[in-house]
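# need a 3D model of the sequence below.
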Amino acid sequence: MRNYLIDGGSGTGKTTVCDELRRRGYQAIHGDRELRSDPKPGEAASGSAPDCHLPPIWDVAMVKALLANQDEAVTFFCGGSRNSSEFIDLLDGVLVLEVADLDTVMRRIDERVLVDPSDWGGRQEEREIIMHLHHTKQGIAQGWAIDATAPLEFVVDEILRRIQ
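As a prediction, the model looks like this:
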């Protein structure tokens, strides 16, 4: 069993990479959707002011159950997790999708918001947070950098090459 986190800022392609890994037959978990957990008392919820820029909190028990599962040779956990420090040491590695060009990030977010106007990045204040976090890299785990400006097939091929 090998387990990897795929992290990156908004618009770097975490969801798209997760979908492609699934299409190729890998177990890939949409962490932001499938592992989201309610915050503990006193913690701000993702999407609530003033901390709406925080990544979601993942259900650590669910993550650990997936880590313990011996049915899959490789599992990818895709997305940002505010509480990744509670499980990151149990992973075999972290891959960080990077897009250096802010215009590319914002174009991707515009495309995403066209499909779902309520998605992250649809409001001006969210866009400002995305731009700030793009420059600071705040909240992104440390790991192997993957150039996510390449075509999707190449990005996923590079991820798979790195874990071999």
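# every contact and neighbour count from this point should use C-alpha atoms.
OK.
# for the nearest residue to G11 once chain neighbours are set aside, what is the enclosing helix or strand?
Counting by CA to CA, 6 or more residues apart in numbering, V105 is the residue found nearest to G11 once chain neighbours are left out, at 4.8 Å. V105 belongs to helix 102-115 when assigned by DSSP states H and E.
# what angle sits between the helix or strand following that helix and helix 102-115?
On the C-terminal side of helix 102-115, the closest following helix or strand by DSSP H and E is helix 124-136. Per axes from the mean of the first three to the mean of the last three CA atoms, to 10 degrees, the angle that helix 124-136 makes with helix 102-115 is 150 degrees.
# touching helix 124-136 from outside, list them.
Here helix 124-136 makes contact (CA atoms under 8 Å, 6 or more residues apart in numbering) with 9-10, 52-53, 102, 120-121.
# what is the helix holding V105 packed up against?
Using 3 or more CA pairs under 8 Å, 6 or more residues apart in numbering; DSSP states H and E, no helix or strand is in contact with helix 102-115.
# list the buried ones in it?
Within helix 102-115, the residues that count as buried by 16 or more other CA atoms under 10 Å are 105-106, 108-110, 112-113.
# and for stretch 133-144?
Buried residues in stretch 133-144 (16+ other CA under 10 Å): 133-134, 139-141, 144.
# okay, how far is it across it, tip to tip?
19 Å (CA to CA, to the nearest Å).
# Proceed likewise with the subsequent sequence, for comparison:
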Amino acid sequence: MSAGPGVWGDPLPGRVLITGMSGTGKSSVIRELARRGFRAVDTDTDGWSEWTTDAEGQPDWVWREAPMRDLLAEEARPLFVCGCKSNQGALYGGFDRVVLLSAPADVLLARVQARTDNPYGQTPGERALILHHLETVEPLLRAGADLELDSGRLSVAALADALEALATAREG
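The predicted structure is shown next:
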């Protein structure tokens, strides 16, 4: 059972970014952390992200940097943020930890096909793009992460437990 935020009455250190490919469970784990009473933000909304055009002229769903900087400046800790955006590296300095959720390709594809709360991944083209990103984007995320958790093997509750422990660990 979770003790919840602020159990010892002193400030908690953690601002944690939870990132990873589509289907790794970012949204599920952020909902679980919110259910446990933590400040938990899913950035896959118009309030936190916006469509732009990348250098190749392709649409790109990126973080709105000003609201994200304001969020990261808030006093409340711990703070959990989830998302995977092309400009997230510009904000890594605002996080205490960056955690990569990963899973095998077959798990990711099965999850995106089965989910009902997000239409992304339903078409063959989107599933092919997920596999492409697994090869090209995930290694970049891995290089910038402090920790990688295998969401193909761990339950949502176990992932949330690990993230909660990471965010509430006392600096010593």
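# what does the TM-score come to for these two?
The TM-score (TM-score structural alignment, normalised by the length of the first structure) is 0.82; 151 aligned residues with a CA RMSD of 2.3 Å.
# export the buried residues of helix 102-115 of the first structure to CSV and tack on distance to D59 of the first structure?
As requested, the buried residues of helix 102-115 of the first structure are exported to CSV (distance: CA to CA, whole Å):
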residue, distance to D59 of the first structure
V105, 28
M106, 29
R108, 28
I109, 26
D110, 29
R112, 25
V113, 26
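# now for those, which pair is the farthest apart?
The largest separation in these, counting by CA to CA, is between V105 and V113 at 12.3 Å.
# where exactly do the strands run in the second structure?
Counting by DSSP state E, the second structure has strands at residues 15-20, 39-42, 49-53, 59-63, 79-82, 97-102, 147-150.
# neighbours of D92 of the first structure, how many?
Close neighbours of D92 of the first structure, defined as other CA atoms under 10 Å, add up to 13.
# now R77 of the second structure: how far from T123 of the second structure?
39 Å.
# so which of the two has more stuff around it?
Between R77 of the second structure and T123, counted using other CA under 10 Å, the more crowded position is R77 (19 against 12).
# what do we get in the first structure for that one?
R77 of the second structure maps onto A73 of the first structure when the alignment is built from TM-score structural alignment.
# surely its match meets Y4?
No: between A73 of the first structure and Y4 there is no contact under CA atoms under 8 Å: 11.3 Å.
# identify the residues contacting the spatially most central residue of the first structure.
In the first structure, the centroid-proximal residue (CA atoms, centre = their mean) is G79; its distance is 1.8 Å. Listed by CA under 8 Å, 6+ apart, the contact set of G79 of the first structure reads 5-8, 14-15, 30-32.
# translate N3 of the first structure into the numbering of the second structure.
Mapped onto the second structure by TM-score structural alignment, N3 of the first structure lines up with R15.
# doesn't P78 make contact with its match?
Yes: between R15 of the second structure and P78 there is a contact under CA under 8 Å: 5.7 Å.
# what touches both of the two?
Common neighbours of R15 of the second structure and P78 (criterion: CA under 8 Å, 6+ apart): A167.
# can you redo the contacts of helix 124-136 of the first structure as CSV with distance to A65 of the first structure?
Formatted as CSV, these follow (distance: CA to CA, whole Å):
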residue, distance to A65 of the first structure
G9, 26
S10, 27
C52, 28
H53, 28
L102, 36
W120, 28
G121, 32
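# which of the residues you listed lies closest to T149 of the first structure?
Closest approach to T149 of the first structure among these (CA to CA): L102, at 11.1 Å.
# what separation is there between the closest one and L21 of the first structure?
For L102 of the first structure, the distance to L21 of the first structure - CA to CA - is 25 Å.
# contacts only, for Q70 of the first structure.
Applying CA under 8 Å, 6+ apart to Q70 of the first structure gives the contacts M1.
# same check, this time on C78 of the first structure
5-7, 14-15, 18, 28-32.
# what about 6 Å?
5-6, 14, 29-31 (CA atoms under 6 Å, 6 or more residues apart in numbering).
# nearest to S85 of the first structure among the residues you listed?
L5 (11.8 Å).
# pull the number of nearby residues for that closest one.
Using other CA under 10 Å, L5 of the first structure has 25 neighbouring residues.
# thought it was touching V94?
Yes: assessed by CA atoms under 6 Å, L5 of the first structure is found in contact with V94 at 4.7 Å.
# no more questions from me, cheers.
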